[in-house]
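Build the 3D model from these lines:
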Amino acid sequence: MSLPTEMRYVALPSFGPPEAMTIVKGPLPVLKPGEILVRVEAIGVNRPDIAQRQGTYPPPKEASPILGLEIAGEVVDVAEGTREFAIGNKVCGLTNGGAYAEYCVLPAGQALRFPNGYDAIKAAALPENYFTVWANLFQMAGLTEGESVLIHGGSSGIGTTAIQLAHAFGAEVFTTAGSKEKCEACEKLGARRAINYREEDFAEVIKAETAHGVDAILDMVGADYLERNLASLAKDGCLSIIAFLSGSMAEKVNLAPIMVKRLTITGSTMRPRSPEEKRAIRDELLSEVWPLLDAGTIAPLIDKTFAFDDVVEAHRLMETSSHIGKIMLRVG
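The predicted model follows:
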């Protein structure tokens, strides 16, 4: 397959607001062992992209400085010795950076086939959220059938994914969201109770609706929610923290519930994980989650799709937090 020598990509000359991004031309990325080159058809927009643009989430030293963590498209080149995928395959995947471009390298161990019947937009809406939720809620927090979970930010890409997965695997789901419309959307996805955090105290609702609290909490808010999260957990419960939208420094928090209820607090970011760890998550997604996607039992919720040239508008929408589900970019 004949490839162009240049591609269009989103450059970030300096940190700042959405307008700091600009689309320029440059050379295609060079494959390293274990990688595939993908002609990008769709890109997912995520909170880490916003943080990187603002200068608070730098990419790892060896990663592409170009924004973006998830793509879908067609394999157009394969590194020597890489046999999992072939030229012409349709794949989506979790990149180490470089997604905001017409061509992107993708580690083969972080690539997945399109679920049955999926186009590039739906496929690109999967990797970042599904890797994150599976690793933090199911692997680390150990959520299982018959348990209960509180998912904060239920209308976000992470939240809508976590609600559906937890419900599909037999957990009782509670969630928080910031409007009546968002709460209704969360309940349609499988939440037993969606709590409007602008009108209700989620800790009081959990206390009233459960006998002992929930078994797990998936939190991206951070400091402002810590004490109420601890109060909302049942004995032997686990708080899994994946972001700090309200800050990372909590002061004067009563830590006694951690000892009294034998609680676990854990957390992680996906980007620094090793290739082996990401491959292991990928393999579990293929065996445990992809059959649900193939069957239509679960599916990504997409709020709006923008043209690649409108990336600034996509970031502006993300910053309003008014969306329900994923924000996507279509390339070409």
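
When you work out contacts or count neighbours from here on, use the C-alpha atoms and nothing else.
Will do.

For Ala135, see how far away Glu284 is.
10 Å (CA to CA, to the nearest Å).

Name the residue in those two with the higher neighbour count.
Neighbours were counted for Glu284 and for Ala135 using other CA atoms under 10 Å; Ala135 has more, 24 against 15.

Give me the secondary structure label for the more buried one.
helix (DSSP: H, G, I helix; E, B strand; the rest coil).

So which bits of stretch 197-210 are buried?
Under the neighbour-count criterion of 16 or more other CA atoms under 10 Å, stretch 197-210 has Tyr197, Phe202, Ala203, Val205, Ile206 buried.

Go through the residues you listed and say which is closest to Val78.
Tyr197 (47.6 Å; CA to CA).

Do I have it right that the closest one meets Lys180?
No: counting by CA atoms under 8 Å, Tyr197 stays clear of Lys180, with 10.2 Å between them.

measure stretch 18-34 end to end?
Stretch 18-34: ends 33 Å apart by CA to CA.

Check stretch 99-110 too.
End residues of stretch 99-110 are separated by 13 Å (CA to CA).

can you list contacts of it?
In this structure, residues lying in contact with stretch 99-110 by CA atoms under 8 Å, 6 or more residues apart in numbering are 7-10, 28-31, 34-41, 43, 66-71, 82, 84-85, 93-96, 98, 275-276, 278-279, 282, 331.

Just the buried residues from those residues, in ChimeraX please.
Filtering the contacts of stretch 99-110 down to the buried ones (16+ other CA under 10 Å) takes a single ChimeraX command:
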select :7,8,9,10,28,29,31,34,35,36,37,38,39,40,41,43,66,67,68,69,70,71,85,93,94,95,96,98,278,279,282,331
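
I'd like to know which of the contacts of stretch 99-110 are part of helices.
Mapping these onto helices (DSSP state H) picks out Pro275, Glu276, Lys278, Arg279, Arg282.

Contacts only, for the fourth one.
Spelled out, it's Arg279. Gly109, Gln110.

sorry, back to before: please convert the buried residues of stretch 197-210 to TSV, extending it with secondary structure and distance to Ser322.
Output for those, formatted as TSV (DSSP: H, G, I helix; E, B strand; the rest coil; distance: CA to CA, whole Å):
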residue	secondary structure	distance to Ser322
Tyr197	coil	15
Phe202	helix	20
Ala203	helix	24
Val205	helix	24
Ile206	helix	25
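
Show me the contact partners of stretch 238-251.
136-137, 140-141, 215-224, 226, 229-230, 233, 263-269.

And this one, please, so the two structures can be compared:
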Amino acid sequence: MHGKAALITGAANGIGRALALQLASAGAAVTVADIDGAAAEKVAAEISSRGGRAIALPCDVSNSAQHLEAFRRHAQAWGRLDYALLNAGIGESGDLVWCKSPSAWQKTLDIDLRAVAEGVRLAARTMLTGSPEGRRSDSPGGERAAGAGTGPGGQHKPVIMITASAGGVFPMPVSPVYAASKAGCVQLTRSLAEPLARQGIRICALCPQFVDTALVRDIQKADAATAAELMRDTHSRLLSVDQVTQAGMALLTDPSKVGTCLVVLANGSWVEPQLARFKSVAKPASAAAAAVDPALRAWALAGDPGSASSALPASSTRVIEVHRLSTDFRAATRIVQRPLPAALPDGSVLLRRLYAGINASDVNYSAGRYFGSKAAAEKRLPFEAGFEAVGVVAAAAPGVVLPVGQPVATMTYGGFAEWAVVSAKHVFPLPQATPEMVALMTSGLTASIALDQAGLRKGQTVLVTAAAGGTGQLAVQLALLAGCRVVGTCSGGAKAELLRSLGCHRVISYREEDVKAVLKREYPKGVDVVYESVGGDMFDICVGALAPRGRLIIIGAMSQYAGGWEARQYPGIAEKLLWKSATLQGFFLLHYARDWGRHLNKLAGLVAAGKLHVQMDPRRFVGLESVADAVEHLQSGRSMGKVFVQIAAEVPAAAAARPAAIAAARARL
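Down below sits the predicted model:
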């Protein structure tokens, strides 16, 4: 921090004082700003006595003129602003419900939230232009301060750090206005992270539970009962100022902490809350029914002629079942007629299927590889095939809040069926019932969850094998959305064109280029993450291409499936991983079922927003009779995008594939 400059509000006591001393001892010039000017002078004098550089300024952050003047005088004194620590704050002031004057509780909002937002604005302007009154750096004639931005080799970026509170993450019934203010600081930090990062500024927030400071001790003295209630969840345990200061310095010095809100718990541990996770809740029946497309509802109720005597729109269904174990899907399966129940079991729905997805692992399933052993699989014969399907609700058991006509997806065995009775808890409502939604199931969920497990970070290099396939195309786009540089392998031709159109930085055609040689020549430092689904020789190449601390996610081994998936030998693989501190991580989608709903909602949202393009294979397969053809098409290596089968002979216009996307794919071929 030598040569840097910091401004700290609320710096005369507690956390602010400790951070001021730490930054000064690390070489930074410090502006000690506090409403108590005399106390600020003492801290500045202490810094000077230790050989540091500091000035003291009286500053009431609730007074906009004083706040502005503090930043102005800091800029005049030091000529730059590298660290702005917005630490000033107060506790709950007045009872929100019973106080006679609103000015009492509004004081908490003014200091703990409004003044913080103002401080962020003043700090950003000073960092970018050298003055809290300066013009934006991206406007004509705008100038950056000497310390702003970043340069080659990871030069320092200025940091704004807000002292928020764990009360901004957890509820505080005794201090609702304080909690609301700190929650505002947390969301201010998270929301400004990306806009400020684009201008070369990093923002983060320090969120401790109760700290042994004068503020907390005053609360304990004034109202022991209130203090006990406030600190009930921490068992009256207080953090030391040093513990919080260590966390603050870690935020200031770690360039990866962008928009981070670091909670320091009373036991001394650190956590980063994930505030964007939501729990799905069912809509009331009236609201759900109102959103259904009438055409889909009519189609779902049309049923079959033989169901006239049934309470349901269908009395039987055709399904594809595996009757003998084989990787030859056509030989292993047959189409059979199965009866449907006259009444639905509790908690279930009757689905009319529109589309089913084809996956490389369909031949693994027909070979009985997912039952623990061949003997176990043979005992299950016959069993229904198909992993994923999209359709509409045709009927629901009493109490199930899924209206007739609701588009849904399923990830249950037996996807190759015209009708199906499924537990409502295994049904995922969809915004539309198009083939693109099929691609978001096994293929999309695998890409989204696996890359999430890989811990993608902006700037990493990601290698995707079979990148033009059903899951590869989505992995490419999700990695691009994460800010990564993406390399994709394919067989060339139209597939290479597709990958380039999606934004893939480097497309390697394994029929035209030596993949191993290209990776060694163009990526000598290795790749950070590999999304690998081919297996065999390609797997060996990918292991060799890993960067130090790289991670290879094993999605599958498609090249080995049809031949029996014989176990391969990998001599020297332990030494390769050890030498690079690299990681191999297997990924089997069924182990992440609890994450399906959240990731499916994310993917559907990206498609709706136009940020994720789903390429469907242009070859058309209709009816259960064509499923074996579709499986063989995928296994042939000639497919491009997601292979799917239209289960129903005719589908309503609202559920049809996008003609423009299919036409474009056919044109490429």
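
from memory Arg330 of structure 2 sits against Ala630, does it?
No: contact criterion CA under 8 Å: Arg330 of structure 2 and Ala630 do not qualify, at 10.2 Å.

the more surrounded of these two?
Using other CA under 10 Å as the criterion, Arg330 of structure 2 and Ala630 rank with Ala630 on top: 22 against 17.

and whichever helix or strand that one is part of, which residues are buried?
For Ala630 of structure 2, the host element (DSSP states H and E) is helix 627-635. The neighbour-count check on helix 627-635 of structure 2 (16+ other CA under 10 Å) flags Val627, Ala628, Ala630, Val631, Glu632, His633, Leu634, Gln635 as buried.

where's the counterpart of Gly472 of structure 2 in structure 1 relative to Val149 of structure 1, distance?
Aligned counterpart of Gly472 of structure 2 in structure 1: Gly159 (TM-score structural alignment). As defined by CA to CA, Gly159 of structure 1 lies at a distance of 12 Å from Val149 of structure 1.

thinking again about what came up before, before we go further, the match of Gly472 of structure 2 is sitting in a strand, right?
No: checked against three-state DSSP, Gly159 of structure 1 lies outside a strand; its state is helix.

wait, what's in contact with it?
Taking CA under 8 Å, 6+ apart, we find Gly159 of structure 1 in contact with Ile151, His152, Gly153, Gly325.

In structure 1, what sits opposite Arg330 of structure 2 in the alignment?
Aligned counterpart of Arg330 of structure 2 in structure 1: Glu19 (TM-score structural alignment).

my read is its match is in a helix, agree?
Yes: membership of Glu19 of structure 1 in a helix is supported by three-state DSSP.

so who does the residue minimising distance to the centre of structure 1 touch?
Nearest to the mean C-alpha position of structure 1, by CA atoms, centre = their mean, lies Asn129 at 2.5 Å. Residues near Asn129 of structure 1 by CA under 8 Å, 6+ apart: Gly157, Ile158, Thr161.

How is it assigned, secondary-structure-wise?
Here Asn129 of structure 1 is helix, with the state taken from three-state DSSP.

Which residue in structure 2 aligns with it?
So Asn129 of structure 1 corresponds to Ser443, using TM-score structural alignment.

Looking at the contacts of Gly159 of structure 1, which is nearest Gly237 of structure 1?
Using CA to CA, Ile151 comes nearest to Gly237 of structure 1 of the contacts of Gly159 of structure 1, at 13.6 Å.

Which residues lie in contact with that closest one in this structure?
Shown in contact with Ile151 of structure 1 (CA under 8 Å, 6+ apart): Gly159, Ala162, Ile163, Val173, Phe174, Thr175, Thr176, Ile217, Leu218, Asp219.

Turn these into JSON lines, including secondary structure and distance to Lys122 of structure 1.
Listed next are these as JSON lines, based on three-state DSSP; distance: CA to CA, whole Å:
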{"residue": "Gly159", "secondary structure": "helix", "distance to Lys122 of structure 1": "16"}
{"residue": "Ala162", "secondary structure": "helix", "distance to Lys122 of structure 1": "17"}
{"residue": "Ile163", "secondary structure": "helix", "distance to Lys122 of structure 1": "18"}
{"residue": "Val173", "secondary structure": "strand", "distance to Lys122 of structure 1": "24"}
{"residue": "Phe174", "secondary structure": "strand", "distance to Lys122 of structure 1": "25"}
{"residue": "Thr175", "secondary structure": "strand", "distance to Lys122 of structure 1": "24"}
{"residue": "Thr176", "secondary structure": "strand", "distance to Lys122 of structure 1": "25"}
{"residue": "Ile217", "secondary structure": "strand", "distance to Lys122 of structure 1": "27"}
{"residue": "Leu218", "secondary structure": "strand", "distance to Lys122 of structure 1": "24"}
{"residue": "Asp219", "secondary structure": "strand", "distance to Lys122 of structure 1": "25"}
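
Filter those residues down to the buried ones, PyMOL style.
Listed next is the PyMOL selection for buried residues among the contacts of Ile151 of structure 1, using 16+ other CA under 10 Å:
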select buried, resi 159+162+163+173+174+175+176+217+218+219
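
Show me the two of the contacts of Ile151 of structure 1 that sit farthest apart.
Pairwise distances across the contacts of Ile151 of structure 1 peak at 13.6 Å for Val173 and Asp219 (criterion: CA to CA).

The residue lying closest to Ala288 of structure 2 once chain neighbours are set aside: neighbouring residues, count only.
Distance criterion CA to CA, 6 or more residues apart in numbering; nearest residue to Ala288 of structure 2, sequence neighbours excluded, is Pro403 at 6.3 Å. Using other CA under 10 Å, Pro403 of structure 2 has 22 other residues around it.

So Pro403 of structure 2 sits against Val392, correct?
No: Pro403 of structure 2 is beyond contact range of Val392, at 9.3 Å (criterion: CA under 8 Å).

list the residues that contact both of the two?
Residues touching both Pro403 of structure 2 and Val392 (CA under 8 Å, 6+ apart): there are none.

residues contacting the equivalent of Thr434 of structure 2 over in structure 1?
With TM-score structural alignment as the criterion, Thr434 of structure 2 lines up with Ala120 in structure 1. By CA under 8 Å, 6+ apart, the contact list for Ala120 of structure 1 reads Glu41, Ala42, Ala72, Gly73, Cys92, Phe114.

need the helices for the stretch 151-300 of structure 1, in chain order.
Remark: helices assigned in the stretch 151-300 of structure 1 by DSSP state H, counting those that start in this stretch are 157-168, 180-189, 202-209, 226-232, 256-260, 275-284, 290-295.
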